[in-house]
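# The following block contains a protein sequence and its predicted model.
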Amino acid sequence: MSSVEEQQSQAFTKPTFSEAQACALVESVFGLKVSKIQPLPSYDDQNFHICISRAEDTTDGAAEYVLKVSNTESSKTPDLIEVQSHIILFLRAAGFPTASVCRTKADNLTSLVSVDSGSEIKSHLVRLMTYLPGRPIANIPVSPQLLYEIGRLAAKLDKTLEKFHHPKLSSLRQENFIWNLKNIPLLEKYLYALGQNRNREIVEQVIQLFKEKVMTKFHHFRECINHGDLNDHNILIESSKSALGDTVYQVSGILDFDDMSYGYYVFEVAITIMYMMIESKNPIQVGGHVLAGFESVIPLTPIERGVLFLLVCSRFCQSLVMAAYSCQLYPENKEYLMITAKTGWKHLQQMLDMGQGAVEKIWFDTARSYESGVSM
């Protein structure tokens, strides 16, 4: 299959439910009547923010939910989505600010619905989750202290998931999942989306370094379940006033568990560092604060620390290549897909220009400063 044919076949996997269809879905599957609906941005699924009509004799107002409609490819792995849903509930019970997953009228966490598109019948898994308050941390200037707390949150999440058990847990071992950091070499088949330019040369350079200096060390890393997408739009915060009148932020929600898979602790901190760099005015400084927070729960080994720089570069490459590829599939979704690209190429180039040693010195010196109680 040519790349063009592949694009055309995959372009139909993203759901295209109308608001009326989504409302009817909520009523038929979950037995709830929608009073208000609004589309939410998404990568390759479809999400709606909905309000539910309450009975007239209640005074608690409309309840808010998110309807998640999975693309046709993801909908072929119901075991995986079931495990992800149970993980969300497990983390919520453990005190994390995750959504609650609502049960269907048939008392399931998911439902497979079929839609006649005119030319074929397409099946989509649907879920309904409670709507979490707060705003994305992408919308605020992030302080070193908040970066530290986000690093700590990432580590606590992975640490807590050590205790999670489910009979279908092996579904998280997705061999060719493009968003798992193990699979950086798979980016090679998507490089055409970048064209022939300097950006492509940069990605090819990082892929080669990954093969030589990261893949050879996999057996030294400690395995765990990764959230895999703690980006600045998937972490919600709420503000309050301190006793001194300062604005204090705290995490109020963790979103999007759809990229969960088995990886390593060092993957989680690398992914978190990369996404926290995106909107930062001082991106190179970010890593040390996130690392300090993460290592307050899970200290990295020297070998894990030694690949952190390349893993952050690799995640930039994943995000930038797949955004360019997805923009060819879904040009109408370009604004959302290219969020990382606005600053990502610049940050990646800066890291490579400075070199691993210089960047690591900033990160590790900053992380060390927390041990002495004087953060940089």
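Noted; the coordinates are in hand.

# Please count neighbours and contacts with C-alpha atoms only from this point.
Fine.

# Look at the residue nearest the centre of the chain and give its secondary structure.
Here the mean C-alpha position of the chain is nearest to the C-alpha of residue 229 (Cα atoms, centre = their mean), at a distance of 2.2 Å. Classification of residue 229 using DSSP: H, G, I helix; E, B strand; the rest coil returns coil.

# from memory it sits against residue 261, does it?
No: at 10.4 Å, residue 229 does not count as touching residue 261 under the criterion of Cα atoms under 8 Å.

# The closest residue in space to the residue nearest to the centre of the chain that isn't next to it in sequence in helix, strand or coil?
Spatial nearest neighbour of residue 229, chain neighbours left out: residue 259 (6.4 Å); criterion: Cα to Cα, 6 or more residues apart in numbering. Following three-state DSSP, we place residue 259 in the coil state.

# Off-centre distance for the lengthiest helix in the chain?
Identified as the longest helix of the chain according to DSSP state H is helix 302-329. How far helix 302-329 lies from its chain's middle: 13 Å, per Cα atoms, centre = their mean, to the nearest Å.

# Could you identify the helix or strand that succeeds that helix?
helix 334-337 (DSSP states H and E).

# Could you give me the buried positions within that next one?
Buried residues in helix 334-337, counted by 16 or more other Cα atoms under 10 Å: 334, 337.

# which residues are contacting the following helix or strand past it?
For helix 334-337, the following helix or strand on the C-terminal side (DSSP H and E) is helix 341-354. With contact meaning Cα atoms under 8 Å, 6 or more residues apart in numbering, helix 341-354 is reached by 199, 202, 277-279, 283-284, 313, 316, 319-320, 323, 359.

# Pasting the second one now:
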Amino acid sequence: MQDAITAESALDLITLFEPFAPAGGQGTDDARRLGSHVSISRLAGYDDVNFRVTDARSRRAYVLKIHNAADSAASGAVFHAHNAVMQHIAAAGLVRSNTPMPLADGSGFIATVQLGGGGPRAVRLLTFLEGDIIGPRRLGPELQRALGAFIANLVTALQGFDDPALHDQTHDWFMECAASTITRKLPLVQGLDQEQRRLIESAAARLQGAVCISGDDLPRQVCHADANENNLLISADASQVTGILDWGDAAHCWRVVELAVAAAYAALLEASQGPGKGEEEGAVAPGSSGKGAGHEIGAGEGGGGEGARHEGAVEGGGGGAFDAPLRVAANVVAGYLGAGGPLTPAEQRMLGPLMGARVAISLVNGAIAARANPSNSEYLLATQKPGWRLLRLLQGLRESEVAAALLPPAVTAAQP
């Protein structure tokens, strides 16, 4: 269905929204006339179809977002909540994000349209934020800390916002359900070797064990919950994070999820630069014929809390290139704390397990989605090889070692 949605289809759809509504009512001829001053180009997307819409007359740009069938069939209250949180962020003024554009008929911000034979689809038009996404680039130390500071501002901006539709989320990226989601979906992933399967299971068990210890003490609020390299904009000199995109995973959840997800994806970017010291080149994506690196990972009894330790891993994250992803994550955490981001002792204990679970669920969800949608497999599998590399590192250290690597010494010393 994604491939069937063309730029011409998008040109028809934008006439539903206020900036492009034809004076005489919607019609094919009106949509075609827009083509003289409106340009449309496809943007990357995980399971939604996105187009950039540029109006040469107003010199403004927008994102036309055509939601996937599953989300479109869900309660419209969630889309309304996403619109409300974007409007809240704009009013708070601490961070930049998209804002929704109204429908031409004044009925709201979400159109429901029939596209082909795939059922009704929800469609929105959002403002386009200028700037480059982080993308696959390596983050320098300054940008790593700036990312942490941005997440602290995001957490602050979202304090006080709530919407009932963002409670009790059950989607496959919701981190409070990550352990059960991994357990449910792991049998659907084909081509994993024994070590890879054990790594995923260990990450789920470690998170479950941490939740049993600290879950009741975790502060909760609405979070964006998906601060990855494709959802974050940076300044021209790559020194600051300037905006955040895509509120599709927003949820009322543990506050620490915001920081853990951002730190996990920053570490993944570092891991994507190549294998570090003590690691073999053999890390493979699910479905390939190679074998992973030969380190044995064993989850400790009672939830995988103290898995086996990699040879050569340096306690506290120092030392060789093998530990570079953790040093990147530690810089993100330092930037967060330096900007006043809150981090209770319970949240400190959850950082490492949440990072590992996020990597694991990304590997599982990406592999399943790529098999279902091979035309978008390059995008969907972007985190696979570095994901295995990072997961080996995280699960090859004891939880106390991961915490020591992520947190400044003063914070680690203060832990009970």
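Received the coordinates, thanks. All figures in this text were calculated on a predicted structure; none of them were measured in a lab.

# before we move on, back to that, mean deviation (superposed) between the longest helix of the first structure and the second structure, please.
In the superposition against the second structure, helix 302-329 of the first structure averages 0.9 Å from its aligned positions (mean Cα distance after the TM-score superposition for the first structure).

# would you list every one of the helices in the stretch 1-150 of the second structure?
Applying DSSP state H, counting those that start in this stretch to the stretch 1-150 of the second structure gives helices spanning 7-13, 28-34, 69-73, 76-92, 141-158.

# again with the stretch 151-300 of the first structure
Under DSSP H, counting those that start in this stretch, the stretch 151-300 of the first structure gives helices at 198-213, 265-277, 283-295.

# Distance to residue 117 of the first structure added to the ones you listed, as JSON lines?
Conversion of those to JSON lines gives the following (distance: least, Cα to Cα, whole Å):
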{"stretch": "helix 198-213", "distance to residue 117 of the first structure": "37"}
{"stretch": "helix 265-277", "distance to residue 117 of the first structure": "36"}
{"stretch": "helix 283-295", "distance to residue 117 of the first structure": "45"}
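
# Out of those, flag the one nearest residue 20 of the first structure.
helix 265-277 (34.8 Å; Cα to Cα).

# what's the closest one packed up against?
Secondary-structure packing of helix 265-277 of the first structure (3 or more Cα pairs under 8 Å, 6 or more residues apart in numbering; DSSP states H and E): helix 144-160, strand 223-226, helix 283-295, helix 302-329.

# deepest of these, which one?
helix 283-295 (a mean of 26; mean count of other Cα atoms under 10 Å).

# now that helix: which residue numbers in the second structure?
The alignment of helix 283-295 of the first structure onto the second structure (TM-score structural alignment) covers residues 325-337.

# how close does the matching stretch sit to the first structure?
So stretch 325-337 of the second structure averages 1.5 Å relative to the first structure (mean Cα distance after the TM-score superposition for the first structure).

# Quick check: which of the helices of the stretch 151-300 of the first structure is nearest to residue 54 of the first structure?
helix 265-277 (38.4 Å).

# got a list of contacts for the closest one?
In contact with helix 265-277 of the first structure (Cα under 8 Å, 6+ apart) are residues 147, 151, 154-155, 158, 181, 221-224, 226-232, 283-284, 286-287, 290-291, 294, 300, 304-305, 308-309, 311-313, 315-316, 347.

# that older thread, what's the matching residue for the residue nearest to residue 229 of the first structure over in the second structure?
Counting by TM-score structural alignment, the partner of residue 259 of the first structure is residue 249.

# swap in residue 316 of the first structure?
With TM-score structural alignment as the criterion, residue 316 of the first structure matches residue 359.

# For the counterpart of the residue nearest to the centre of the first structure in the second structure, list the residues it contacts.
Using TM-score structural alignment, the equivalent of residue 229 of the first structure in the second structure is residue 226. If a contact means Cα under 8 Å, 6+ apart, then residue 226 of the second structure has 247, 249-250, 258, 261-262 as its contacts.

# neighbour-wise, which of the residues you listed leads?
residue 262 (26 neighbours; other Cα atoms under 10 Å).

# That one matches what in the first structure?
So residue 262 of the second structure corresponds to residue 272, using TM-score structural alignment.

# Could you check how far its match is from residue 260 of the first structure?
From residue 272 of the first structure across to residue 260 of the first structure, the span is 14 Å (Cα to Cα, to the nearest Å).
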